Each structure stands twice: as C-alpha cells, then as structure tokens.
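Participant: Let me see the structure of the following:
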Amino acid sequence: MGEVRIGTSGWVYPPWRGKFYPEGLTQKRELSYLSRQLGSVEINGSFYSLQRPSSYERWAAETPDDFVFAVKGSRFITHMKRLKDGDELLSNYLASGVLALGPKLGPILWQLPPTLKYDPELLTGFFEHLPRTTTEAAKIAERHDHRVDPAHTTTDAERPMRHALEIRHDSYRTPEFLDLLKRHDIALVVADAAGKYPLIEEVTSDFVYVRLHGHDELYVSGYTDEGLDMWAEKVRGWAEQGDVFVYFDNDAKAYAPRDAKALQDRLAE
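Facilitator: Predicted coordinates for the structure are as follows:
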C-alpha cells in the first residue's frame, strides 16, 4: 500500500477562524495547528508570487517531522508565459526557497490556465526541463537571475522530485495526452470541479494527485457523507498502486478542513 496524505489547498483563510481554528489562535500559529490535524497542505502562495527562502524554512520548522508540503508552481510560468521560456523562469522559481523544505518537500503542482489547449510539443519541452531529483533542482536553481535575492540553491540530500499537472481545457481528453504524461512520469491531477473542468481519473505516474474543488459549486460546496465515502473508496484503490495526495480546495465556510478531516478519518478506519 502506498502512503496517503490528506490536506487542504492553503491554510490562511479568515472564514476558518472560529470554525476550524480555535478562537484566539493567532494567524502565525495556524499552520502549526493545521499540520497537527492533517498530513499535508498545498502551498498556494507560490503560485501568485515568488516566496522567500526564510518563509519555506519557517514553514518547515513549524510542522511535525512527518508532515509534507505540496508546492504550487508559479503562474508566471503556467499562465503568463504559458510554459514558454521555461529555463530562466524555472531557475528563479526553484531558487526562491522550494528546496529549503528539505525532506518535507512533496509534489510540485503545475496548474494550467483554462485557455491553454493541448499542445504536445509545448508540453514535451516543459516536461523535459523539470528536475527529477533535488540535486538536479539545485543545479537549475543556481542559474537564477537578479530577481531572486536572497536565493536558496542547495539541497541537504538527494531525493526524488515529483510533478503533477492540472488541466482545465477539454482538448486534453485524448489518449495521446495520457501517453505523454506516462512517458514523462507526470501525474495527471484528478480534479473534481463541479463539472467546469475535465475530470479524468487515469493513473499516469507512481502517485495520484487529487484536488477536490467542490462537487456542486466550485470552491464553495462541501462534500456529503456519500461523496466522502465515494472518494475514500477511490483513494483506497489508488493506494494499492502507490502514494496518494488529496487536497480540498472548497475553502468557503471552512468546508475544506472539515472535509479533509472527515476523509482522513474514513481512511483510518
């Protein structure tokens, strides 16, 4: 059986205070609290801007030894440059502190924009530049430019690096795309997004990455007991093949941490 990690997409949400986070808990202690309730979390601030090495170091220090972070790839790479000019941008992203998470670094999530159609040549070029070990990532990070200061360009040990791709256009519904992911060992994100984006459950790597954005209303609706039972059954099946990472992104009304804990409890039975 593979290892199963259940978490949320991010952790700083005012609506969670007083519902998931106890009254009086300071924002600085929210990650520490969440990390003792769940096994993982997505860092989504890295999607919007380059973070600092000191932030990654602090997040690692605030969490238990067995905690794992998934890190969202920069939207400058995926949405603005649309996977082009990858070398320089990837160097800056990796140098911003990702490797400072050390053994707590989990998969890197690359979320594509809804307007980016399937382009095998573009994807192949992007996949070929992605580091597959932390040692390789450190070498790429060394090529960062002046926009990253301070930079973190070392790794404390060589570890494998995993990558997951979340697609949001129907043109990816093709066997050719799935074969491309398998050749490059990239996990296709299983994304439940209220029917707005493709939901494809093909396993394309040695791990499965799931994002639950809300089954009925995107980012808003909570999951029913029946829905959580269904996802628990799916996760058990995937875990027979390898590791599974599941993140709830239905953050409104503190549904995400509630549902994450409920799914985690089901899988512990």
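
Participant: contacts and neighbour counts: CA atoms only from here.
Facilitator: Fine.

Participant: Pro64 is in contact with Ser35, isn't it?
Facilitator: Yes - in this structure, Pro64 sits in contact with Ser35. The criterion is Cα atoms under 8 Å, and the distance is 6.9 Å.

Participant: Glu136 and Asp249: what is the separation?
Facilitator: As judged by Cα to Cα, to the nearest Å, Glu136 and Asp249 stand 31 Å apart.

Participant: Between these two, point out the one with more neighbours.
Facilitator: Legend: neighbour count by other Cα atoms under 10 Å for Glu136 and Asp249, higher for Asp249 (27 against 17).

Participant: Could you pull up the residues touching the more buried one?
Facilitator: Asp249 sits next to 8-9, 211-214, 219, 256 when contact means Cα atoms under 8 Å, 6 or more residues apart in numbering.

Participant: neighbours around Val244, how many?
Facilitator: Around Val244 there are 22 other residues, counting by other Cα under 10 Å.

Participant: cool, and the one 10 residues further on?
Facilitator: A total of 20 residues lie near Ala254 under the criterion other Cα under 10 Å.

Participant: which of Pro64 and Ser35 has more neighbours?
Facilitator: The residue with more neighbours, out of Pro64 and Ser35 and counting by other Cα under 10 Å, is Ser35; that gives 20 against 13.

Participant: Val71: helix or strand, and which one exactly?
Facilitator: Assessed by DSSP states H and E, Val71 sits inside strand 68-72.

Participant: Any buried residues in that strand, and which?
Facilitator: Within strand 68-72, the residues that qualify as buried by neighbour count (16 or more other Cα atoms under 10 Å) are 68-72.

Participant: for that strand, the distance to its chain's centre please.
Facilitator: 5 Å (Cα atoms, centre = their mean, to the nearest Å).

Participant: next up, for comparison:
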Amino acid sequence: MDLFVGTSGYNYKEWKGPFYPKELPNKEMLAFYSQQFNSVEINNSFYRVPKPDVVVKWAETVPEGFQFVMKATRRITHFKRLKDVAEETEYFVGIANELRDRLGAILFQFPPNLKKDMERMQTFVDLLPPRLPVAMEFRHDSWYDDELRACLRGHNAALCFAHEDDDTAELVDERFISTADWGYLRLRGSEYGEQEMKVWSQRVLSQDWDRAFVFFKHEDDGLGPKLARGFLDATGV
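Facilitator: Down below sits the predicted model:
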C-alpha cells in the first residue's frame, strides 16, 4: 500500500516556528512542506477555485511522487447541492487536471443538511470521468447504507471517513468502510496519542487498498504537521 499523509492546507503563517523556519518566505512554504510530507489536501479550492497557472506552479514546486488532493468548490456541493452542476464539475475537474500526475484525488464534502437523494447522486457521479479518483464525505446519517456504498463501488469512489473527537468505536466500525481500491481518511480530532495513532495506522494498513490518503486538520499552533509525523512513525514508514 502506498501511503500519502499530510495536513489540510499548508499556507499558514501561524506554523512559522512550530513547523516552518521562522524566516521562511511564504512563497517557499509549499517547497518546504513537500520535503516533509508526500501529500497535501487543498481546502482553499472549496472557497475559491484557483487559476490554472497557480495549479501548474504547485505541481512544478513539489518533487516527483507528491500528491495533491483538491477539495471541490462549494458551488457544486453546498450552493447547488449536486443539482445541474455539469458545467461547474467539468470546469473544476479541468482545473484539477492541471496537476497532471501530481493529482491524487478530488474530495467532495457535502453539507450536514444534505439528506440522501440517490437519484441526484447517481446523476452527479455519471458526470465524473471514469478514471478520475474521487472521495466523498457525507455528513448526514441518511447516506450511510448499502445503496450508497454500491454506487460508490461502481465508480471506484472512496467513502471518506472524517473522525471527530466524540465519535464512538461503533461509529468508526460502521463507517470506516472500503468502497474502492484506495482509501481516504481525515483525522479531525484535537489530539491523538501514541496508542491512538497505532490503532488508526493499523486500521488503514489492514485494508486491501493500493493507496491511502490520511490528512490531519489545520491548527493554529502547528499541531497538524506534528500529528501527521506521528502517524507516519506509527506505521513505520
């Protein structure tokens, strides 16, 4: 299994000192980050779709093998809620493809108040290019059933699991489920101790995946990179 581990975003001035050298220019953050981790989840693309030349520059800045995940624009997931989004989807996918072989996946995160609508979901996934790696994060309980999982498996789309502090072990067992030959995990808790890291690393490594993405959330105190490194240490990578 190829492991791609990192944080949600990288361009945070608060990380100077805890992670980045204090005097590092902002324009050199990505180059520095890509020497520490092999993947990053771009969240700003949710709020504002980057220009093609910006995305090309990202790809040119990082070493071979580095993988970006781009979070899909909220126009698709939150404003239009998957309805009549062919134009927006085609445009965003085109921007993401500017990354070429540095594109790891596109993450579609749906709002908590978007309830299950399989007709709408099926229409949406049919818009996606067949070989495009996509992960989907659902935040309403109604989506978690066999019908959705079958739909995702039919498109080799990963069911993203986002872990929060108050998630029970039963919830993890129920929702950390494979729907593709690759996986996607967002560890959003405020802290993970050494034992918790071992548990999560084993959960990931026990899957029959070709590759897996694991991202820790942005914290102003720079904890995200520390946790990402702790996860890598727990896996022995």
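
Participant: Next, the TM-score between them, please.
Facilitator: TM-score for the superposed chains, counting by TM-score structural alignment, normalised by the length of the second structure: 0.93, backed by 233 aligned residues with a Cα RMSD of 1.7 Å.

Participant: Going by distance to Tyr223 of the first structure, which of the buried residues of strand 68-72 of the first structure wins?
Facilitator: Proximity of these to Tyr223 of the first structure was ranked by Cα to Cα; the top entry is Ala70 with 22.1 Å.

Participant: and the gap between that closest one and Ile6 of the first structure?
Facilitator: Summarising the geometry, the distance separating Ala70 of the first structure from Ile6 of the first structure, computed by Cα to Cα, is 11 Å.

Participant: Could you do Leu83 of the first structure as well?
Facilitator: 29 Å.

Participant: For the second structure, just list every one of the strands.
Facilitator: In the second structure, strands defined by DSSP state E lie at 2-7, 39-42, 67-71, 103-109, 134-137, 158-159, 161-163, 182-187, 211-216, listed in chain order.

Participant: how about these in JSON lines, adding distance to Lys22 of the second structure?
Facilitator: What follows is the strands of the second structure, written out as JSON lines (distance: least, Cα to Cα, whole Å):
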{"stretch": "strand 2-7", "distance to Lys22 of the second structure": "19"}
{"stretch": "strand 39-42", "distance to Lys22 of the second structure": "21"}
{"stretch": "strand 67-71", "distance to Lys22 of the second structure": "25"}
{"stretch": "strand 103-109", "distance to Lys22 of the second structure": "29"}
{"stretch": "strand 134-137", "distance to Lys22 of the second structure": "35"}
{"stretch": "strand 158-159", "distance to Lys22 of the second structure": "37"}
{"stretch": "strand 161-163", "distance to Lys22 of the second structure": "31"}
{"stretch": "strand 182-187", "distance to Lys22 of the second structure": "27"}
{"stretch": "strand 211-216", "distance to Lys22 of the second structure": "22"}
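
Participant: Mind checking those strands for the one nearest to Trp58 of the second structure?
Facilitator: Shortest separation from Trp58 of the second structure across these is recorded for strand 67-71, at 9.0 Å, computed as Cα to Cα.

Participant: and Asn179 of the first structure, how many residues sit next to it?
Facilitator: Check again: residue 179 of the first structure is Asp, not Asn. Asp179 of the first structure has 12 nearby residues by other Cα under 10 Å.

Participant: Let me see the contact set for it.
Facilitator: With Cα under 8 Å, 6+ apart as the criterion, the residues that contact Asp179 of the first structure are Thr204.

Participant: let's see 6 Å
Facilitator: Under the criterion of Cα atoms under 6 Å, 6 or more residues apart in numbering, Asp179 of the first structure has no neighbours.

Participant: Looking for the alignment partner of it in the second structure.
Facilitator: Aligning on TM-score structural alignment places Asp179 of the first structure opposite Ala150 in the second structure.

Participant: Likewise for Ile167 of the first structure?
Facilitator: Structural correspondence for Ile167 of the first structure with respect to the second structure (TM-score structural alignment): Phe138.

Participant: Please tell me I have it right and that match contacts Pro111.
Facilitator: No - taking Cα atoms under 6 Å as the definition, Phe138 of the second structure is not a contact partner of Pro111, at 7.4 Å.

Participant: who's more crowded, these two?
Facilitator: Neighbour tally, Phe138 of the second structure and Pro111, criterion other Cα under 10 Å: the higher count belongs to Phe138, 21 against 16.

Participant: Skipping its backbone neighbours, what lies nearest the more buried one in space?
Facilitator: Spatially, and ignoring its direct neighbours in sequence, Phe138 of the second structure is nearest to Phe110 (5.4 Å; Cα to Cα, 6 or more residues apart in numbering).

Participant: the helices in the second structure, which residues?
Facilitator: Assigned by DSSP state H, the second structure shows helices spanning 29-36, 44-47, 52-61, 74, 86-96, 118-125, 146-154, 169-175, 194-205, 223-235.

Participant: Output those in CSV; the columns should cover distance to Asp181 of the second structure.
Facilitator: Below are the helices of the second structure laid out as CSV (distance: least, Cα to Cα, whole Å):
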stretch, distance to Asp181 of the second structure
helix 29-36, 25
helix 44-47, 25
helix 52-61, 25
helix 74, 26
helix 86-96, 21
helix 118-125, 17
helix 146-154, 9
helix 169-175, 16
helix 194-205, 12
helix 223-235, 20
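
Participant: Which residue of the second structure sits opposite Gly242 of the first structure in the alignment?
Facilitator: Counting by TM-score structural alignment, Gly242 of the first structure lines up with Asp210 in the second structure.

Participant: if I look at that match, how far off is Asp117 of the second structure?
Facilitator: 30 Å.

Participant: do Glu60 of the second structure as well
Facilitator: When Glu60 of the second structure is compared with Asp117 of the second structure (using Cα to Cα), they lie 40 Å apart.

Participant: again with Thr7 of the second structure
Facilitator: Going from Thr7 of the second structure to Asp117 of the second structure by Cα to Cα gives 31 Å.

Participant: Looking at these two, which has the bigger crowd around it?
Facilitator: Thr7 (26 against 12).

Participant: I figured Phe245 of the first structure hits Tyr209, correct?
Facilitator: Yes - when contacts are counted by Cα under 6 Å, Phe245 of the first structure is listed as touching Tyr209 (4.9 Å).

Participant: what about Thr174 of the first structure, neighbour count?
Facilitator: Residues lying near Thr174 of the first structure (other Cα under 10 Å) number 10.

Participant: follow-up on the earlier one: would you check which pair of the buried residues of strand 68-72 of the first structure lies furthest apart?
Facilitator: Spatially, the most separated pair among the buried residues of strand 68-72 of the first structure is Val68 and Lys72, at 13.2 Å (Cα to Cα).
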